[in-house]
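Engineer: predicted model and sequence below, questions to follow.
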Amino acid sequence: MTSRSRNQVPDPDVTSALGDPGPGVPMTAPELGEHMAHLVWENFGEALSDPTIIRLLSLAGVRFDDGLPPERAADEFLILHLWAHTRAVQLGLGDRMDPLEVRHILDAFHDAIFQDLGRLGSSPGEIAIFEQRIANRYREYHGAAEGSDLALGAAAAAHLREQGGGDEMRPPPPARDLVARFLARHTREMAQPLADFLTDLHLAGPMPPPRGRPARP
């Protein structure tokens, strides 16, 4: 997406930042979606300012310029964060909520992210393309996660690596394994606060009517 690069941390005042209301406090589906969006932006920003993570992403083949990754790599890293939080909801609520309720929560979450991107300057067309890219990655990451954590990390690392960079951008096998394990661990760790929060979640208010859009993976 070109109108506003996401290789920089968004200003919290611009995004759908909803603070943690505390355990057991009822939330509507839109409120939970905004809370999840806040967690994603917070985790994303912290990761891109963490020297250890920057070194490991560099090892994966991501070229940083003045401390910032290329926009395409930043997009892929953001998608990984989105998938991790989506997966946390699916695993944390799938056994105790109706699938339609889970879908409404995830719709609210992604809508909050897309609204944030619109406020940051992305056009509706760019957001639509990005949404399709998200759906493609979700299908791939879901399948990889069913295999193993390492397979998930390897899939994410492959998308982070600079496209068209040639063999010089492809890490040697020991480095690839290290990066894959790191990304798998990072995915688990960044979603853990949400998983803990969902343990005491109480949804308030009626669910919105279905909008006729396909459920996100």
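Structural biologist: All right, it came through fine. Numbering: from 1, shown residues only.

Engineer: C-alpha only now, for contacts and for neighbours.
Structural biologist: Noted.

Engineer: okay, now residue 124: neighbour count?
Structural biologist: Number of residues near residue 124 (other Cα atoms under 10 Å) recorded here: 13.

Engineer: ok, it touching residue 115?
Structural biologist: No. Contact between residue 124 and residue 115 fails when scored by Cα atoms under 8 Å: they sit 9.7 Å apart.

Engineer: is it true that residue 74 lies in a strand?
Structural biologist: No. Assigned with DSSP: H, G, I helix; E, B strand; the rest coil, residue 74 falls outside any strand and is helix.

Engineer: would you mind measuring from it to residue 137?
Structural biologist: 14 Å (Cα to Cα, to the nearest Å).

Engineer: in addition, the following structure is provided for comparison:
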Amino acid sequence: MKDTFKHRGMRNHLAQILIDKGIADKKVLDAVREIPRHLFMDSSFEGHAYQNKAFPIAANQTISHPYTVAFQTELLQLEEGHKVLEIGTGSGYQTAILLNLKVKVYSIERQLELFKKTNIFFKKMGYRPKKLIFGDGYKGLPEQAPFDRIIVTAGAPEVPKALLSQLKVGGRLVIPIGFEEQIMTLFVRTANMEFSKTEYGSFRFVPLLENKN
């Protein structure tokens, strides 16, 4: 597959859909306009790539709705140079959006099939996260902590304590919490032992599995 002027036009249309749904961060919208989402999907789904839909990828996982990706990214309030931990690399689309915003991304994927596939794809496309790890997202990445931002792209029954502990004071953690349906939740570390918590709307994610590896 190639990235054409037609695809760019479709991305502009998708960005407008996200604006209409309330996404306001210009940098996030520009990233959506820039990143070729269709290349992160099976070619048979190319015609659906710029609709606000989730679609299946390898290992019984999905590529999230563009709105979900934009919403989580906007909640992070990213600044250039931020050190970001992503739990759930998946197709790599969310990772690419983060990289477009000029942050340092450390990404963990628990599905070996996806990890291998996305690793090859990133090298082919020239996407360069600081580190792509095959491992258990529940444990985070303590050797690289603390992080300015942490984003979780799978539904967890509760927030893993390891992730809270790896957040800088002033840092933000965005995670969907729940079982069949999740509540998008933002934790901000306000002091060494204190966190604020804000809940947003309902979303649906694949589950974050503990001790997978």
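Structural biologist: Everything's here; your move. Source: prediction; values computed, not measured.

Engineer: superposing both, give me the TM-score.
Structural biologist: Once superposed, chain against chain, the TM-score is 0.36 (TM-score structural alignment, normalised by the length of the second structure); 121 aligned residues with a Cα RMSD of 5.1 Å.

Engineer: what sits against residue 180 of the first structure?
Structural biologist: Residue 180 of the first structure sits next to 150, 151, 152, 153, 154, 155, 156, 157 when contact means Cα atoms under 8 Å, 6 or more residues apart in numbering.

Engineer: next step: those residues restricted to strands.
Structural biologist: Applying DSSP state E to the contacts of residue 180 of the first structure, no entry is found in strands.

Engineer: now the buried members of those residues.
Structural biologist: Buried by 16 or more other Cα atoms under 10 Å: 150, 151, 152, 153, 154, 155, 156, 157, out of those.

Engineer: export the residues you listed to CSV and tack on distance to residue 40 of the first structure?
Structural biologist: Compiled in CSV, those are given as follows (distance: Cα to Cα, whole Å):
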residue, distance to residue 40 of the first structure
150, 22
151, 22
152, 19
153, 18
154, 21
155, 20
156, 17
157, 19
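
Engineer: where is the longest helix in the second structure?
Structural biologist: Across the second structure, the longest stretch assigned as helix under DSSP state H is helix 5-20.

Engineer: so which elements touch it?
Structural biologist: Other elements packing on helix 5-20 of the second structure under the criterion 3 or more Cα pairs under 8 Å, 6 or more residues apart in numbering; DSSP states H and E are helix 26-34, helix 66-76.

Engineer: now these in CSV, please, with extra columns for distance to residue 132 of the second structure and mean neighbour count.
Structural biologist: What follows is these, written out as CSV (distance: least, Cα to Cα, whole Å; neighbours: other Cα atoms under 10 Å):
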stretch, distance to residue 132 of the second structure, mean neighbour count
helix 26-34, 21, 19
helix 66-76, 19, 20
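
Engineer: out of those, which gets nearest to residue 5 of the second structure?
Structural biologist: Among these, helix 26-34 comes nearest to residue 5 of the second structure, with 11.5 Å by Cα to Cα.

Engineer: quick one: residues in contact with that closest one.
Structural biologist: Helix 26-34 of the second structure is contacted from outside by 8, 11-12, 14-15, 18, 23, 70, 73-74, 97, 100-101, using Cα under 8 Å, 6+ apart.

Engineer: residues of the longest helix seen in the first structure that come out buried?
Structural biologist: In the first structure, taking DSSP H as the definition, the longest helix is helix 173-199. For helix 173-199 of the first structure, the neighbour count (16+ other Cα under 10 Å) marks 176-184, 186-188, 190-191, 194-195, 198 as buried.

Engineer: over to stretch 171-185 of the second structure?
Structural biologist: The neighbour-count check on stretch 171-185 of the second structure (16+ other Cα under 10 Å) flags 171-179, 181-185 as buried.

Engineer: first vs last residue of that stretch, how far apart are they?
Structural biologist: End-to-end distance of stretch 171-185 of the second structure: 14 Å, with Cα to Cα as the criterion.

Engineer: where do the strands sit along the first structure?
Structural biologist: Under DSSP E, the first structure gives no strands.

Engineer: residue 116 of the second structure is in what secondary structure piece?
Structural biologist: Here residue 116 of the second structure sits within helix 112-125, counting by DSSP states H and E.

Engineer: what is the subsequent helix or strand relative to that helix?
Structural biologist: strand 131-134.

Engineer: return the set of buried residues in that following strand.
Structural biologist: Of all the residues in strand 131-134 of the second structure, those buried under the rule 16+ other Cα under 10 Å are 132, 133, 134.

Engineer: now render the residues you listed as JSON lines, adding distance to residue 198 of the second structure.
Structural biologist: Listed next are these as JSON lines, based on distance: Cα to Cα, whole Å:
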{"residue": "132", "distance to residue 198 of the second structure": "29"}
{"residue": "133", "distance to residue 198 of the second structure": "29"}
{"residue": "134", "distance to residue 198 of the second structure": "30"}
